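**Q** I would like to see how this sequence folds:
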Amino acid sequence: EAATGEAEAPAEEEAEEEADAGGGAAAACAPEQLTTTLAVDAATYPAGATPTFTVTLTNSGDSACTVDAGLANQSLVVTSGADRIWSSADCPAEAAGERLLLMAPGAAEAMPVAWPRVRSDEACTAGLPEPRPGTYTAVAVVAGAQSGPVVLELG
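**A** Reported below is the predicted structural model:
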């Protein structure tokens, strides 16, 4: 192991974690270094069809960096006007583990997110009314970087 003379224990631990992630030492991505975009697989969904979104995280900075793209560090929120309908962060079915990515400048990571056409809240309340046919807006946030809104229509 080569010594730099400036190594401190936390920096060594971070370097080991980053090496485990498949790359050399890189700083954590700052939110302003990341771009989150959101797309939906259709503009209109007939009754019973499940909207599927693609959340894409891009390193828009000019240096490699690491980012946790795990479920605990991302959310997709669906609204209707001021009414918050659903969030992927509410009561996730999967464990919200860490997913550390080493992202080169310009690198992108796409993550699919399905909205099961239900309402949710942070308290995991059962029996919430189903979303009605109409226009909905979705926004994604990954590692502090927010996407622009995407509009979709439920039939």
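**Q** only C-alpha atoms from now on, for both contacts and neighbour counts.
**A** Noted.
**Q** residue 36 is in contact with residue 141, correct?
**A** Yes - the pair residue 141 / residue 36 is scored as a contact, 6.9 Å apart, by C-alpha atoms under 8 Å.
**Q** higher neighbour count, these two?
**A** Under the neighbour definition other C-alpha atoms under 10 Å, residue 141 and residue 36 were set side by side, and residue 36 has more, 24 against 20.
**Q** element containing the more buried one, please.
**A** strand 34-40 (DSSP states H and E).
**Q** packing partners of that strand?
**A** strand 52-59, strand 134-142, strand 145-146, strand 150-154 (3 or more C-alpha pairs under 8 Å, 6 or more residues apart in numbering; DSSP states H and E).
**Q** so what does the shortest one touch, helix or strand wise?
**A** Using 3+ C-alpha pairs under 8 Å, 6+ apart as the contact criterion, the neighbours of strand 145-146 among helices and strands are strand 34-40.
**Q** quick one: the strand it packs on to strand 52-59, angle?
**A** Orientation check (axes from the mean of the first three to the mean of the last three C-alpha atoms, to 10 degrees): strand 34-40 against strand 52-59 gives 160 degrees.
**Q** and the next helix-or-strand element following strand 34-40, how far out from the chain's middle?
**A** Per DSSP H and E, the first helix or strand lying C-terminal to strand 34-40 is strand 44-45. For strand 44-45, the distance from its own C-alpha centre to the chain's C-alpha centre is 23 Å (C-alpha atoms, centre = their mean, to the nearest Å).
**Q** would you do the same for the sequence below? I want to compare the two.
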Amino acid sequence: MQAVVDAEAYAEGELPQFSVTLKNTSDSPCIIDIGTASQVYTVMSGSDTIWVSTHCQVEPKSQVVELVAGKDVSAPAIEWSRERSNTSTCDDEQRPAAVAGGAYYNLTVKIGGITSDPVYFTLS
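**A** Just a heads-up that it's a prediction; the model follows:
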């Protein structure tokens, strides 16, 4: 499983697009839910958790797919608003912005108890 960002660096005002790619490395097909109901995207800066996709998630959806042996499947991209999140800020119209100005972040994705390696990006 690989976390995916659509760029290594984002200019002011550009919103990152996150996704995940899974590969079936076995000799047999397998069934897995890759929908938002089973995905957890996490953005961190060092040990600081900046944003988690499930904090304020509305209407999570399942997307059960068959992973053919040796093939990849990618989940549809989701957009990050460049804001911090926690479960107590869901009703706020404006959440605190993530630090920009060249700040480094990493994205991981967890599906079915498996967490991807982090992928790194910067916000200007």
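**Q** could you provide the helices and strands packed on strand 34-40 of structure 1 in TSV, with additional columns for distance to residue 78 of structure 1?
**A** Converted to TSV, those look like this (distance: least, C-alpha to C-alpha, whole Å):
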stretch	distance to residue 78 of structure 1
strand 52-59	11
strand 134-142	4
strand 145-146	14
strand 150-154	9
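**Q** need the residues touching each of residue 141 and residue 36 of structure 1.
**A** residue 147 (C-alpha atoms under 8 Å, 6 or more residues apart in numbering).
**Q** alignment lookup: residue 110 of structure 2 to structure 1.
**A** Residue pairing (TM-score structural alignment): residue 110 of structure 2 is matched to residue 141 of structure 1.
**Q** which ones are touching its match?
**A** Counting by C-alpha under 8 Å, 6+ apart, residue 141 of structure 1 touches 36, 74, 75, 76, 147.
**Q** list the ones among those residues that structure 2 also has?
**A** Mapping the contacts of residue 141 of structure 1 onto structure 2 (both residues aligned by TM-score structural alignment, their matches' C-alpha atoms under 8 Å) leaves 74, 75, 76, 147 still in contact.
**Q** what about the last one, how many residues nearby?
**A** So the one you mean is residue 147 of structure 1. Neighbours of residue 147 of structure 1 (other C-alpha under 10 Å): 20.
**Q** one more: the second one?
**A** Burial of residue 75 of structure 1 is recorded as 21 neighbouring residues (other C-alpha under 10 Å).
**Q** repeat for the one 3 residues further on
**A** Counted with other C-alpha under 10 Å, residues neighbouring residue 78 of structure 1 total 25.
**Q** quick one: map it onto structure 2.
**A** Under the alignment (TM-score structural alignment), residue 78 of structure 1 maps onto residue 43 of structure 2.
**Q** in contact with the nearest residue to that match once chain neighbours are set aside, which residues?
**A** Distances taken as C-alpha to C-alpha, 6 or more residues apart in numbering put residue 107 closest to residue 43 of structure 2, at 4.6 Å, once the chain neighbours are dropped. Shown in contact with residue 107 of structure 2 (C-alpha under 8 Å, 6+ apart): 3, 5, 41, 42, 43, 44, 118, 119, 120.
**Q** what about the aligned residue in structure 1 for residue 96 of structure 2, neighbour count?
**A** Matched to structure 1 by TM-score structural alignment, residue 96 of structure 2 sits across from residue 129. Residue 129 of structure 1 has 10 neighbouring residues, counting by other C-alpha under 10 Å.
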